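Q: requesting a structural model of the entry that follows:
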Amino acid sequence: MQTLAVTQSMSEYSSLLSDLSENITNEDLEQLKSACKEDIPEDQSNAITCSKDWFSYLEKNDKLAQDNLSYIEHIFEISRRPDLLTRVIEYRTTVLKISEDDEIDTKLTRIPSAKKYKDIIRQPSEDEIIKLAPPPKKA
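A: Below is the predicted model:
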């Protein structure tokens, strides 16, 4: 039974990477590679020509795994790709079942980025909306 869960989880992870790859253009890839230039030597960076190569490189160098997405969350955040970041967060919360509360304990991912974009997506509640007083009446 355990192997079925692992296989299903790997499949979900592959699906996530495939989905992310489809939404990364060559221009995006250059920006993402630039964002992680400290972790990818230039000669190896030049060999990365598509997003699948990029993900593969990150996996080989322990920057990415099905249960460790904090690095790409950070890269998507600094590359200003909230759409990609949101997909990773969705995967983490639905597939890995890691909520923000769990994250604080496990330190698996960067909380600030996840929370920031989550708040953008979520509508504020009545209590959170700031109500302004009417302007003073002129005498």
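Q: okay, CA-based contacts and neighbour counts for the rest of this
A: Will do.
Q: all helices for this structure, in order.
A: 2-22, 26-35, 42-47, 51-60, 70-78, 82-94, 100-106, 111-121 (DSSP state H).
Q: could I get the ones you listed as a markdown table with mean neighbour count?
A: Formatted as a markdown table, the helices of the chain follow (neighbours: other C-alpha atoms under 10 Å):
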| stretch | mean neighbour count |
| --- | --- |
| helix 2-22 | 13 |
| helix 26-35 | 16 |
| helix 42-47 | 12 |
| helix 51-60 | 16 |
| helix 70-78 | 20 |
| helix 82-94 | 19 |
| helix 100-106 | 12 |
| helix 111-121 | 14 |
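Q: distance check, the nearest residue to residue 35 once chain neighbours are set aside against residue 88.
A: Once flanking residues are discounted, residue 35 sits nearest to residue 75: 6.3 Å by C-alpha to C-alpha, 6 or more residues apart in numbering. Taking C-alpha to C-alpha, to the nearest Å as the measure, residue 75 falls 11 Å from residue 88.
Q: again with residue 66
A: In terms of C-alpha to C-alpha, residue 66 sits 11 Å off from residue 88.
Q: likewise residue 17?
A: On the measure of C-alpha to C-alpha, residue 17 and residue 88 end up 9 Å apart.
Q: please give the structure of this sequence too, so both can be compared:
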Amino acid sequence: MAEYRSLLEELAQNITAEDLEQLKSACREDIPSGEGDAIATGHHWFSFLERHSKLDRDNLSYIEHIFEISRRPDLLTKVVQYRTQVLKISEEDEVDTKLTRIPSAKKYKDIIRQPSEEEIIKLAPPPKKA
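A: Sure thing, here's the model as predicted:
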């Protein structure tokens, strides 16, 4: 639990007031009207997400998605490092998590998979010039 709190503290320290407005905007559908004004710092934002079951030490996919669409790769990288190093999530689980960050992506999971060798269409070499 200490690593999780440390992660949130580090993330909160790297969220400016401008960043916070962008993050709140990215998740505005999940913030009831009137409650957005009470979220004044990164710490408040994380507390709000925890209270509304959008974030806990074993489930970081929501903030990963928000950091991704808010174009904060630096914060996203910190979360992914925590998940892979502290939670020990395998590469296969990592792919599943990426696909399920957005609920509508679940139905496309089979389409997104990598094709097998047999499924790859081989192209003939271009004709040689005479």
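Q: residues touching the equivalent of residue 33 of the first structure over in the second structure, list them.
A: In the second structure, the residue matched to residue 33 of the first structure (TM-score structural alignment) is residue 24. By C-alpha atoms under 8 Å, 6 or more residues apart in numbering, the contact list for residue 24 of the second structure reads 31, 36, 45.
Q: ok, so of those residues, who is nearest residue 92 of the second structure?
A: residue 45 (30.0 Å; C-alpha to C-alpha).
Q: residue 87 of the first structure corresponds to which position in the second structure?
A: Match for residue 87 of the first structure (TM-score structural alignment): residue 78.
Q: relative to residue 14 of the second structure, how far out is its match?
A: 11 Å.
Q: with adjacent residues omitted, what lies nearest to the spatially most central residue of the second structure?
A: The centroid of the second structure falls nearest to residue 64 when counting by C-alpha atoms, centre = their mean (1.9 Å). Distance criterion C-alpha to C-alpha, 6+ apart; nearest residue to residue 64 of the second structure, sequence neighbours excluded, is residue 76 at 5.6 Å.
Q: against residue 41 of the first structure, how distant is the corresponding residue of the first structure for residue 38 of the second structure?
A: In the first structure, the residue matched to residue 38 of the second structure (TM-score structural alignment) is residue 47. Look at residue 47 of the first structure and residue 41 of the first structure: by C-alpha to C-alpha, they are 10 Å apart.
Q: same question, residue 95 of the first structure
A: Taking C-alpha to C-alpha, one finds residue 95 of the first structure at 32 Å from residue 41 of the first structure.
Q: more neighbours: those two, which one.
A: residue 95 (15 against 10; other C-alpha atoms under 10 Å).
Q: is it true that the more buried one touches residue 8?
A: No: contact status for residue 95 of the first structure versus residue 8: not in contact, 9.5 Å apart, counting by C-alpha atoms under 8 Å.
Q: what sits against residue 79 of the first structure?
A: 31, 32, 35.
Q: would you list those in CSV and tack on distance to residue 101 of the first structure?
A: Output for the contacts of residue 79 of the first structure, formatted as CSV (distance: C-alpha to C-alpha, whole Å):
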residue, distance to residue 101 of the first structure
31, 31
32, 28
35, 28
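Q: of those residues, which is the nearest to residue 58 of the first structure?
A: Closest to residue 58 of the first structure out of the contacts of residue 79 of the first structure is residue 32 (11.7 Å), distances taken as C-alpha to C-alpha.
Q: for that closest one, what are its contacts?
A: Contacts of residue 32 of the first structure by C-alpha under 8 Å, 6+ apart are 75, 76, 79.
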